[in-house]
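Enquirer: whatever this is, show me its structure:
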Amino acid sequence: MGSRRHRTVALVLAALSGLLTLTGTAVAQSENRELIDGLEYQLLYVALPLTLFVLMILVYAAVKFHDNDTPQPTTEDPALEITWTAATAIILLFVGLSGYSVLVNPYVSPSQANDVDTNGSQQGIESFDELPETDDEAVHVRGYQWEWQATYPEANVTTENEIVIPADEDVTFWLTADDVIHSLFVPDLGVKQDAFPGDYTRARTIVSEPGRYDAVCAEFCGAGHSRMNAEVVVVERATYDQWLAENEGTVAEAPTPD
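Expert: Here you go, the predicted model:
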């Protein structure tokens, strides 16, 4: 009996220690990623003690009553019922408010940005030239089977499967698709936005660390979907300006991050 209890406790502790390893944090490279990671860890820190509490009750019940062949039926306990109902409501309220505070952030939901009146989508607009102006650095991104094309209206520079942006500045990606629905997803930056044929959608970010960040299409778009990869290349502002000036009106390769 004692060894069985010890094994059960050991398994529970091992499971919890595995969960705790998930709480190791890496430095977020963008405002989007920082917001999303912060929400995930906030919810995790609440979920862990609740998980421990439930597991302890399960272990206690399994050990104490496993030989009880004539269990007694439960009786009504209004105080207990009110307590667990209120506790559940508080937990759900916390989860809802935590998620909402991230959802309304202008980097996660561009409709909350103060510099442009948009709901994140611009139906009825027929070209990038008709999009509203913002204070952000704008990049026009076009998805098609199975490539990404980025255009920089400031200098009419185009890149293929590379999206160049300046570091430490607000950036707006305006996205559309030529054929089917695509979705630009940059996991390390916490950026994900669908691109629709005949429509223009918006994603925003600000990236603190120059470098290359993998991007993929997150919407199944045909036989070549798995090959629809790209890189977001983040460089210092001076490098970005020089690159635009040197490649104006051309199809160029991305500069090397500083």
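
Enquirer: CA only for contacts and neighbour counts going forward, please
Expert: Fine.

Enquirer: what is the end-to-end distance of stretch 235-253?
Expert: Using CA to CA, to the nearest Å, the end-to-end distance of stretch 235-253 comes out at 13 Å.

Enquirer: so which helix or strand takes in Q149?
Expert: When elements are assigned from DSSP states H and E, Q149 belongs to strand 147-152.

Enquirer: name the helices or strands packed onto that strand?
Expert: strand 137-144, strand 157-160, strand 162-166, strand 229-235 (3 or more CA pairs under 8 Å, 6 or more residues apart in numbering; DSSP states H and E).

Enquirer: second chain to compare with the first, below:
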Amino acid sequence: MRRHRGLAEVLAVVGLVVVGVAGVVALSASPAAAQSVNRDAIDNLNEQLLYVALPLVLFVEITLVYAVYRFRDNDDPTPTTKDSPLEITWTAATGVILLFVGVSAYFVLANPYITPAAASGPTVETDGDPVEVDVVAYQWGWEFRYPDANVTTDTRLVLPRGRDVVLSLHTRDVIHSFYVPDLGLKQDAVPGQTTPIRTRATETGEYRLYCAELCGVGHARMHGTVTVVSPSAYDEWLATGELPADESTTASENATAVRQAGIAF
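Expert: As a prediction, this is how the structure comes out:
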């Protein structure tokens, strides 16, 4: 019996140390700059929830270690006596925490870059009208149409940095999912429906596009590239179909930096 108690104490202490080290690393790490306003909103929410979750985890682990140590030799335990003030306190504390999580999540979900149909959200000043692109998903690829410029591309979506973009998502056959993790974009394409996605990229570079919905035997190869370039390079690309050499080099270098930072999935 004493051997089992000793093992429990060791495991509890190890768990506390691991959680403490992970918490310190998480709080001290400097997050990489977000590549879009969508990703920035999601990262900010995760950071807020992290600052709430870590103290709670540490509190629970410390309480566990205390209980294991304090009652390690108690061979005749008795039920905990009723303590109304304590019960009211932890119930109220739980309610406050849930309210904070709910309010924080609401403001993110009300952001038009996260929920394009949201009626409220931040007012963002951008240069020019939003860029509109029709995104067509099919088994097993992507097609991007720029109606204002009469341009159509396959597998590569080119976007200007610093301008709002509205992507109208369609599918020709089954359900697909437009997923660009580095830009914080993920939206299902449902047959017979047009689904909008709103974004504004803040960093030039190349970002991987995936289909995140199992759509058949070719699902694994249904991917593409989102290339974010400067506004002038974007205008030149629409006119000539080619990106300036310096923009292509910069995009590739930025993509490499993102992958080395462990951001890309």
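
Enquirer: most packed of the helices and strands packed on strand 147-152 of the first structure?
Expert: Across these, the average number of neighbours (mean count of other CA atoms under 10 Å) peaks for strand 162-166, which reaches a mean of 25.

Enquirer: state the span of the second structure onto which that one is aligned.
Expert: Against the second structure, the aligned range for strand 162-166 of the first structure is residues 156-160 (TM-score structural alignment).

Enquirer: contacts for the matching stretch, please.
Expert: 144, 165, 201, 224-231, 233-234 (CA atoms under 8 Å, 6 or more residues apart in numbering).

Enquirer: redo the residues you listed as a markdown table? Include distance to V68 of the second structure.
Expert: Conversion of the contacts of stretch 156-160 of the second structure to a markdown table gives the following (distance: CA to CA, whole Å):
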| residue | distance to V68 of the second structure |
| --- | --- |
| F144 | 60 |
| V165 | 56 |
| A201 | 51 |
| G224 | 53 |
| T225 | 53 |
| V226 | 53 |
| T227 | 55 |
| V228 | 55 |
| V229 | 58 |
| S230 | 60 |
| P231 | 62 |
| A233 | 64 |
| Y234 | 63 |
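
Enquirer: picking that back up, of the helices and strands packed on strand 147-152 of the first structure, which is nearest G38 of the first structure?
Expert: strand 229-235 (22.7 Å; CA to CA).

Enquirer: what range in the second structure matches that closest one?
Expert: Matched against the second structure by TM-score structural alignment, strand 229-235 of the first structure falls on residues 223-229.

Enquirer: can you give the contact residues for the matching stretch?
Expert: The contact list for stretch 223-229 of the second structure, computed with CA under 8 Å, 6+ apart, reads 141-142, 155-161, 201, 203-211, 247, 251.

Enquirer: mind listing the strands for the first structure?
Expert: If you assign secondary structure with DSSP state E, the strands in the first structure sit at 137-144, 147-152, 157-160, 162-166, 171-177, 182-186, 191-195, 201-205, 211-217, 229-235.

Enquirer: mean distance, the longest one to its aligned residues in the second structure?
Expert: Following superposition, strand 137-144 of the first structure is found to deviate from the second structure by 0.5 Å on average (mean CA distance after the TM-score superposition for the first structure).

Enquirer: now swap in the fifth one and tell me
Expert: Plainly put, strand 171-177 of the first structure ends up 0.4 Å away from its match in the second structure on average once the two are laid over each other (mean CA distance after the TM-score superposition for the first structure).

Enquirer: residue in the second structure paired with G211 of the first structure?
Expert: Mapped onto the second structure by TM-score structural alignment, G211 of the first structure lines up with G205.

Enquirer: I meant H140 of the first structure, not that one.
Expert: Per TM-score structural alignment, the equivalent position to H140 of the first structure in the second structure is D134.

Enquirer: now V63 of the first structure: how far from C217 of the first structure?
Expert: In this structure, V63 of the first structure lies at 50 Å from C217 of the first structure, with CA to CA as the measure.

Enquirer: ok, those two, which is more surrounded?
Expert: More neighbours sit around C217 than around the other of V63 of the first structure and C217, counting by other CA atoms under 10 Å; the figures are 26 against 14.

Enquirer: can you put the strands of the first structure in CSV and add distance to E34 of the first structure?
Expert: As requested, those are arranged in CSV below (distance: least, CA to CA, whole Å):
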stretch, distance to E34 of the first structure
strand 137-144, 20
strand 147-152, 25
strand 157-160, 28
strand 162-166, 18
strand 171-177, 16
strand 182-186, 14
strand 191-195, 11
strand 201-205, 11
strand 211-217, 15
strand 229-235, 17
